[in-house]
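J.: just coords:
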């Protein structure tokens, strides 16, 4: 290869010549790849070499910018890979994550741009997806939603709920009910239609109306015990032999939703409350509409008696299992004759 050709490759930082030759700079004592982005030296200060070994035997050190001593060195790939490794190791701890990213010696903006170029995903999106993937795994393992939120580095439960719903398309509570390995499920026929019951080892998680038949999956552990107890108590309720329930409940939702659901449980059998009354009782007098939404999203029908909440004018407003079901339950409790 002629010197003029090599010199033109250096001037134009031509990566196609990398590995074909190296050049040393007499004034600095370092040697580089043709594609090195360092300032172009004067030709009279340049030595040309056919290999790394030849350059080093001549007393030159490898450039720390273009790393000619590493055959496959790619600064963008290396920076992106280092960033990914930091995220994978520290995504559960936002403080440590930000500290390690800061200590990389590049701006967050530059790291984000390099990461996007290498992996075709933004830095923030990758962090969020990594956290959500871990959250799904923990929910499948049966951890409580609060524990999962803390494990993935989000101490704000409402924020975790919102982010999980946007990313996965359902609430973390619903995801856990469907996919957790240690959850028992069954379905029973009732006067208001088929009800699906789900329970963990600790408590009842969900009672909801079901329009499709499911194969019961009842584990030989505490979760199965709660399923059986719930079926028995619901039968007694519909047979007018029971006015209260003796079952542990795991109400999984935002802090506001849990406030509403807990207040619903204080409504005595045979009585009703309005949305406005519930709002006032939990200290949010102007939040009757939000109470209505929480009421509608109640995960445990009947045991958490959202059917006992009515409109301010006494009308029977919406109910997750349908207005006919609500009318039936209130009639059963002798509110409608």
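T.: Cool, got the structure. Computed from a prediction, not measured in an experiment: that's the story for all the values here.

J.: CA atoms for contacts and neighbours, from now on please.
T.: Fine.

J.: Would you check that residue 102 makes contact with residue 110?
T.: No: assessed by CA atoms under 8 Å, residue 102 is found out of contact with residue 110, at 11.3 Å.

J.: Now do the host helix or strand of residue 85: everything it contacts.
T.: Secondary structure assigned from DSSP states H and E places residue 85 in helix 75-90. If you take CA atoms under 8 Å, 6 or more residues apart in numbering as the criterion, helix 75-90 is touched by 66, 96-97, 100-101, 111, 114-115, 118, 127, 130.

J.: and residue 205, that's in a strand?
T.: Yes: applying DSSP: H, G, I helix; E, B strand; the rest coil, one finds residue 205 inside a strand.

J.: Pretty sure residue 199 is one of the things it touches, is it not?
T.: Yes: Residue 205 lies in contact with residue 199 (CA under 8 Å); the separation is 5.0 Å.

J.: Of these two, which one has the most company?
T.: residue 199 (29 against 26; other CA atoms under 10 Å).

J.: Let me see the ranges of the strands in the protein.
T.: 22-25, 30-32, 46-49, 61-62, 184-190, 193-199, 204-209, 273-274, 309-310 (DSSP state E).

J.: and among those, the most buried is which?
T.: strand 30-32 (a mean of 25; mean count of other CA atoms under 10 Å).

J.: Comparison target, given below:
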């Protein structure tokens, strides 16, 4: 099953939601109109097309890749960068009372349909809401252990009724016992929705470590390397670095931010870090080549090695490997896919042109 159809609601339900402008489906799917070449949010107030002239996509970047333009009325690219109101309300409630287990009965009492919530979380977080809650509690427990709290305290504070149940769940999640967790650095992750599809951000106390599109083929290998080679214990959660990158990405996609300020931590070889440092120097709205980067490093014959290090960059967009193109000006390989690379370059070029126009 392809990515477009894997987590979409039934076709008839999407048609109904589109015709009734059901805002409960904001962020769940996008409506693309074949006759106009425009894609919209489900709740768009524009005149509704005939159902036979519509196709549905799970992600905004799929609409763009299929040749559709964003609707100027409902601005679906802006909407794709945030969770719908009903999800945001629930996430705020979870943050306020992290120990609550949130049964289906409680969700319904809050006006949240459990099946719809499950579908949204599977699409944007890669797991069900209840699985996310469990791993989030374990992540908080890991943080407590690192801060010197006793295993007994963090187990019961995390909502577990027995130490054995907590130990089993902890070891299953982190592949270590709670007693050994004091030697592992917590790497907290959060999934973000963006105009180009969902991304995952990971950060530890020193800075942002990873920012990738969830469908990047190398993502699993990158996370395993962080766990096994660099000793991280990966868990869902929030910290200041994750909140900062979420805010900065929103500004970047709005064309209002040309440089990221979030602190970075870059585990890797010395040569890879040198290449990544050169990536960070490529100006917003401009491009470079592997050969140029190799020359700046004093290794003009190392274009291929530069390309490999570029491909191992874990910080998409922040370390702008999308600004590296072929010597002939062609769009070379990009881990997030060439349609995304083209979109990012167009976004930056348009923002630069707008700034220059306003300067006159």
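T.: Cool, got the structure. This is a predicted model, so every value here is computed, not measured.

J.: What would you report as the TM-score here?
T.: Remark: TM-score between the superposed chains equals 0.43 [TM-score structural alignment, normalised by the length of structure 1]; 155 aligned residues with a CA RMSD of 2.6 Å.

J.: picking up where we left off before, let's see which of the contacts of helix 75-90 of structure 1 end up in helices.
T.: 96-97, 100-101, 111, 114-115, 118, 127, 130 (DSSP state H).

J.: that older thread, put together CSV for the strands of structure 1, with distance to residue 78 of structure 1 on each row.
T.: Formatted as CSV, those follow (distance: least, CA to CA, whole Å):
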stretch, distance to residue 78 of structure 1
strand 22-25, 21
strand 30-32, 18
strand 46-49, 26
strand 61-62, 17
strand 184-190, 47
strand 193-199, 48
strand 204-209, 46
strand 273-274, 61
strand 309-310, 60
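
J.: right, so of those strands, which gets closest to residue 331 of structure 1?
T.: strand 309-310 (13.6 Å; CA to CA).

J.: Show me what that closest one is packed against.
T.: Where contact means 3 or more CA pairs under 8 Å, 6 or more residues apart in numbering; DSSP states H and E, strand 309-310 of structure 1 is packed against strand 273-274.

J.: name the helices or strands packed onto the strand it packs on?
T.: strand 309-310.

J.: The stretch 251-360 of structure 2: strands as residue ranges?
T.: For the stretch 251-360 of structure 2, strands defined by DSSP state E, counting those that start in this stretch occupy the ranges 288-289, 324-325.

J.: Mean neighbour count, these: which tops it?
T.: Greatest average neighbour count among the strands of the stretch 251-360 of structure 2 goes to strand 324-325 (a mean of 22), per mean count of other CA under 10 Å.

J.: Go ahead and confirm residue 70 of structure 2 touches residue 32.
T.: No: using CA under 8 Å, residue 70 of structure 2 is not in contact with residue 32, being 9.2 Å away.

J.: can you list residues touching both of those two?
T.: Common neighbours of residue 70 of structure 2 and residue 32 (criterion: CA under 8 Å, 6+ apart): 38-40.

J.: Now, of those, which are buried?
T.: With burial judged by 16 or more other CA atoms under 10 Å, the buried subset of those is 38-40.

J.: Cross these against strands and list the overlap.
T.: Reading strands off those with DSSP E, I get 38-40.

J.: Now flag whichever of these is closest to residue 57 of structure 2.
T.: Of those, the one sitting nearest to residue 57 of structure 2 (CA to CA) turns out to be residue 39, at 9.3 Å.

J.: which residues sit in contact with that closest one?
T.: Residues in contact with residue 39 of structure 2 (CA under 8 Å, 6+ apart) are 30-33, 63, 68-71, 76.

J.: now the residues you listed as TSV including distance to residue 186 of structure 2 and secondary structure?
T.: Formatted as TSV, those follow (distance: CA to CA, whole Å; DSSP: H, G, I helix; E, B strand; the rest coil):
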residue	distance to residue 186 of structure 2	secondary structure
30	36	strand
31	40	strand
32	41	strand
33	45	strand
63	36	helix
68	41	coil
69	41	strand
70	39	strand
71	41	coil
76	35	helix
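
J.: between those residues, which has the most around it?
T.: Using other CA under 10 Å as the neighbour test, the contacts of residue 39 of structure 2 are led by residue 32, with 28 neighbours.

J.: which residues of the stretch 1-150 of structure 2 fall in helices?
T.: Under the criterion DSSP state H, counting those that start in this stretch, the stretch 1-150 of structure 2 contains helices at 3-6, 11-19, 60-65, 76-79, 85-96, 104-109, 114-124, 129-146.

J.: Out of those helices, flag the one nearest residue 307 of structure 2.
T.: Between residue 307 of structure 2 and these, the tightest spacing by CA to CA is seen for helix 60-65, at 25.0 Å.

J.: Residue 143 of structure 2 and residue 188 touch, don't they?
T.: No: Residue 143 of structure 2 is not in contact with residue 188 according to CA under 8 Å; the separation is 9.5 Å.

J.: which one of these two has more residues nearby?
T.: Neighbour totals were compared for residue 143 of structure 2 and residue 188, and residue 188 leads with 26 against 21 (other CA under 10 Å).

J.: quick check: angle from whatever helix or strand that one lives in to helix 114-124?
T.: Using DSSP H and E, residue 188 of structure 2 sits within strand 185-192. Calculated by axes from the mean of the first three to the mean of the last three CA atoms, to 10 degrees, strand 185-192 of structure 2 forms an angle of 110 degrees with helix 114-124.

J.: From the contact counts, what lies against strand 185-192 of structure 2?
T.: With contacts taken as 3+ CA pairs under 8 Å, 6+ apart, strand 185-192 of structure 2 sits against helix 129-146, strand 199-204, strand 232-236, helix 240-253.

J.: angle of it against strand 232-236?
T.: Using the same axes, to 10 degrees: strand 185-192 of structure 2 against strand 232-236 is 30 degrees.

J.: All set, thanks.
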